[in-house]
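Asker: Pasting a predicted model and its sequence here:
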Amino acid sequence: LTNLESLNLDSCKIGDEGLANLTGLSLLKSLELSDTEVGSSGLRHLSGLTHLETLNLSFTLVTDSGLKKLSGLTALKSLNLDARQITDAGLSALTSLTGLVHLDLFGARISDTGTNSLRCFKNLQSLEICGGGLTDAGVKNIKDLPSLTLLNLSQNCNLTNKSMELISGLNALVSLNVSNSNITNDGLPYLKPLKNLRSLSLESCKVTAAEIKKLQSTALPNLVSFRPE
């Protein structure tokens, strides 16, 4: 199997010792390890997979300390770290992965301080940080990621209309989710420059469907999906 390029072990009963069997798969480009018993010590077996472009470690036992072992996988374009035990320290260990295009930190506990590491990922097109630890201060570092087309900051209940103002410069955005936050109708006008926006989710915010429809008809002609609707 030395020519294998894609391996999906999602939900399989595999742990750290099992990953030793992957060391010879040097041509591997995609590896799914989500919902397995893989932890930090097992990641050392991945350090030689230098062609790896996609890695999913969501719902694993991997912690911040283990992520340092991924720092040499500079071909990575997509990384899923949707795991509650991942924090700012783990993200800072990954700043060498400057080629990342998709970064999923959905359930990770990333704070405003942690977003400083995002400055290293100038090629990001997709970013999800939904652990509830962000305020407007953290969004200041996200506003400098010009290639973003998908941004999910839902569940960060302390975000205000200031975040909408900061996001307004991300002209490439196609999908934006800031649900479960303190956004109000007064924040909607900040989205007028986002002419490429097709999907907008502001559920459980102080935002009305009527105001979103008004924004759609006057400024966002490509908006086809929005909540509340």
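Answerer: Cool, got the structure.
Asker: only C-alpha atoms for contact and neighbour calcs from this point on.
Answerer: Fine.
Asker: In this structure Leu166 contacts Val139, no?
Answerer: Yes. Distance between Leu166 and Val139: 6.9 Å, which falls inside the contact criterion (C-alpha atoms under 8 Å).
Asker: and the longest helix for this protein?
Answerer: With secondary structure taken from DSSP state H, the chain has its longest helix at helix 209-218.
Asker: Just the buried positions in it, please.
Answerer: Using 16 or more other C-alpha atoms under 10 Å as the test for burial, helix 209-218 gives 212-213, 215-216.
Asker: Just after it, pick out the following helix or strand.
Answerer: strand 225-227 (DSSP states H and E).
Asker: Packing partners of that following strand?
Answerer: strand 199-201 (3 or more C-alpha pairs under 8 Å, 6 or more residues apart in numbering; DSSP states H and E).
Asker: helices or strands up against the strand it packs on?
Answerer: Using 3+ C-alpha pairs under 8 Å, 6+ apart: strand 199-201 touches strand 175-177, strand 225-227.
Asker: most neighbours per residue, which of those strands?
Answerer: Most buried of these by mean neighbour count (mean count of other C-alpha atoms under 10 Å) is strand 175-177; its value is a mean of 21.
Asker: Report all helices and strands that that one contacts.
Answerer: strand 150-152, strand 199-201.
Asker: thinking again about what came up before, with distance to Ser225 added, can I get the buried residues of helix 209-218 in a markdown table?
Answerer: As requested, the buried residues of helix 209-218 are exported to a markdown table (distance: C-alpha to C-alpha, whole Å):
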| residue | distance to Ser225 |
| --- | --- |
| Ile212 | 10 |
| Lys213 | 10 |
| Leu215 | 13 |
| Gln216 | 10 |
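Asker: Closest one of these to Arg227?
Answerer: Ile212 (8.5 Å; C-alpha to C-alpha).
Asker: From the structure, what's the count of residues near Cys165?
Answerer: Careful, residue 165 is Glu and not Cys. When neighbours are counted by other C-alpha atoms under 10 Å, Glu165 registers 18.
Asker: How is it assigned, secondary-structure-wise?
Answerer: Secondary structure, DSSP: H, G, I helix; E, B strand; the rest coil: Glu165 is helix.
Asker: Structure two is appended below for comparative analysis:
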Amino acid sequence: MYLILILFYTFIPPTVLYYCLKLIYQEKHEYGWHIHYLTKFFITLSFLPILYLPQVDLALVPKSLISVLLFVLTIFFAVLGIKPAIKNKVVFLYFGGIFASFMEEILFRGVIFGLAKAYWNSNLIALIISSVAFGIWHLKNYAWQPDKKWLFIHFLYTGFMYGPIFAGLRILTGDIYLASLFHFLVDTYVALAPKKYRWTILGDRGEKFKDSYTIK
């Protein structure tokens, strides 16, 4: 059962979100954003039954006061970024980064890591599985950036750099909150960084990145 759940969460959510992003960026339907965030919300809700599976540690309970402070610090930074996000007209992109920093950490360093650890009883295997799944998750971005070379590079650095780093932080701290803070800083950089630097994340669309998330 654990293996089936690992496969489900590795492939089904990014496939569904690919079609949501396709609605937004290729077919230009504004309601695509609502479907996109609603889908992420239901994906997050689907984690709840896993809380009751034996031997699966989702790392959601803070292991120390430091973890609680890290969570509070992440929220504090998130609030600070709202004003510049409004000023730069990247509110949807910014809040997407905030949501991703928690939702993706719960999914990959919580659910998939926890299921893999319970199934194989190995932190190393759980790190590898959750990191590769994290890379696969980002293949959904093909819907808005159909550059296969960029997509492959994106898969490599999310699956083989950020994935292991975030999973390592979970192993180090015993929970997801330090990883969530770093994830938040990486993702919100995309929204708040000067346009000329966005290419490091968004590829050749970085500098001219404007889309339906822009407030009119």
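Answerer: Done, it's in. Bear in mind that the values here come from a model prediction, so they are computed numbers and not experimental data.
Asker: TM-score for these two?
Answerer: TM-score for the superposed chains, counting by TM-score structural alignment, normalised by the length of the second structure: 0.26, backed by 96 aligned residues with a C-alpha RMSD of 5.6 Å.
Asker: Any buried residues in the host helix or strand of Ile128 of the second structure, and which?
Answerer: Assigned by DSSP H and E, Ile128 of the second structure belongs to helix 123-137. Using 16+ other C-alpha under 10 Å as the test for burial, helix 123-137 of the second structure gives 123-124, 126-137.
Asker: same thing with stretch 11-18 of the second structure?
Answerer: Buried residues in stretch 11-18 of the second structure (16+ other C-alpha under 10 Å): 13-14, 17-18.
Asker: Now the buried residues of helix 123-137 of the second structure in JSON lines, please, with extra columns for distance to Ala78 of the second structure.
Answerer: Shown next, in JSON lines, are the buried residues of helix 123-137 of the second structure (distance: C-alpha to C-alpha, whole Å):
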{"residue": "Asn123", "distance to Ala78 of the second structure": "31"}
{"residue": "Leu124", "distance to Ala78 of the second structure": "32"}
{"residue": "Ala126", "distance to Ala78 of the second structure": "29"}
{"residue": "Leu127", "distance to Ala78 of the second structure": "27"}
{"residue": "Ile128", "distance to Ala78 of the second structure": "29"}
{"residue": "Ile129", "distance to Ala78 of the second structure": "29"}
{"residue": "Ser130", "distance to Ala78 of the second structure": "26"}
{"residue": "Ser131", "distance to Ala78 of the second structure": "25"}
{"residue": "Val132", "distance to Ala78 of the second structure": "28"}
{"residue": "Ala133", "distance to Ala78 of the second structure": "26"}
{"residue": "Phe134", "distance to Ala78 of the second structure": "23"}
{"residue": "Gly135", "distance to Ala78 of the second structure": "25"}
{"residue": "Ile136", "distance to Ala78 of the second structure": "27"}
{"residue": "Trp137", "distance to Ala78 of the second structure": "23"}
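Asker: wait, which of these is closest to Ile171 of the second structure?
Answerer: Asn123 (7.4 Å).
Asker: Run a quick neighbour tally on the residue nearest to the closest one when sequence neighbours are not counted.
Answerer: The shortest distance from Asn123 of the second structure to any non-neighbouring residue, by C-alpha to C-alpha, 6 or more residues apart in numbering, is to Lys117 (6.0 Å). Lys117 of the second structure is flanked by 22 other residues according to other C-alpha under 10 Å.
Asker: can you check Phe42 of the second structure too?
Answerer: 10.
Asker: With Gly97 of the second structure as the reference, measure out to it.
Answerer: Phe42 of the second structure is 17 Å from Gly97 of the second structure, where distance means C-alpha to C-alpha, to the nearest Å.
Asker: one step back: TSV please, covering the helices and strands packed on strand 199-201 of the first structure and showing distance to Ser65 of the first structure.
Answerer: Formatted as TSV, those follow (distance: least, C-alpha to C-alpha, whole Å):
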stretch	distance to Ser65 of the first structure
strand 175-177	30
strand 225-227	38
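Asker: among the helices and strands packed on strand 175-177 of the first structure, which is nearest Ile129 of the first structure?
Answerer: strand 150-152 (6.3 Å).
Asker: Tell me the span between the first and last residue of stretch 169-183 of the second structure.
Answerer: Termini of stretch 169-183 of the second structure sit 11 Å apart (C-alpha to C-alpha).
Asker: Please dump the helices and strands packed on strand 175-177 of the first structure into JSON lines; it should also carry distance to Leu91 of the first structure and mean neighbour count for every row.
Answerer: Below are these laid out as JSON lines (distance: least, C-alpha to C-alpha, whole Å; neighbours: other C-alpha atoms under 10 Å):
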{"stretch": "strand 150-152", "distance to Leu91 of the first structure": "17", "mean neighbour count": "20"}
{"stretch": "strand 199-201", "distance to Leu91 of the first structure": "26", "mean neighbour count": "19"}
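Asker: could you dump those strands to CSV with distance to Lys162 of the first structure?
Answerer: Below are those laid out as CSV (distance: least, C-alpha to C-alpha, whole Å):
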stretch, distance to Lys162 of the first structure
strand 150-152, 16
strand 199-201, 17
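Asker: so which of the ones you listed gets nearest Ser30 of the first structure?
Answerer: Once those are compared by C-alpha to C-alpha, strand 150-152 is nearest, at 21.3 Å.
Asker: what's that closest one packed up against?
Answerer: strand 126-129, strand 175-177.
Asker: ok, back up a step: farthest pair in the buried residues of stretch 11-18 of the second structure?
Answerer: Of all pairs in the buried residues of stretch 11-18 of the second structure, the most separated under C-alpha to C-alpha is Pro13 and Tyr18 at 8.6 Å.
Asker: show me where the second structure has helices.
Answerer: Under DSSP H, the second structure gives helices at 2-25, 31-45, 65-80, 82-87, 91-104, 113-120, 123-137, 148-157, 163-173, 177-192, 199-202.
Asker: All set now, cheers.
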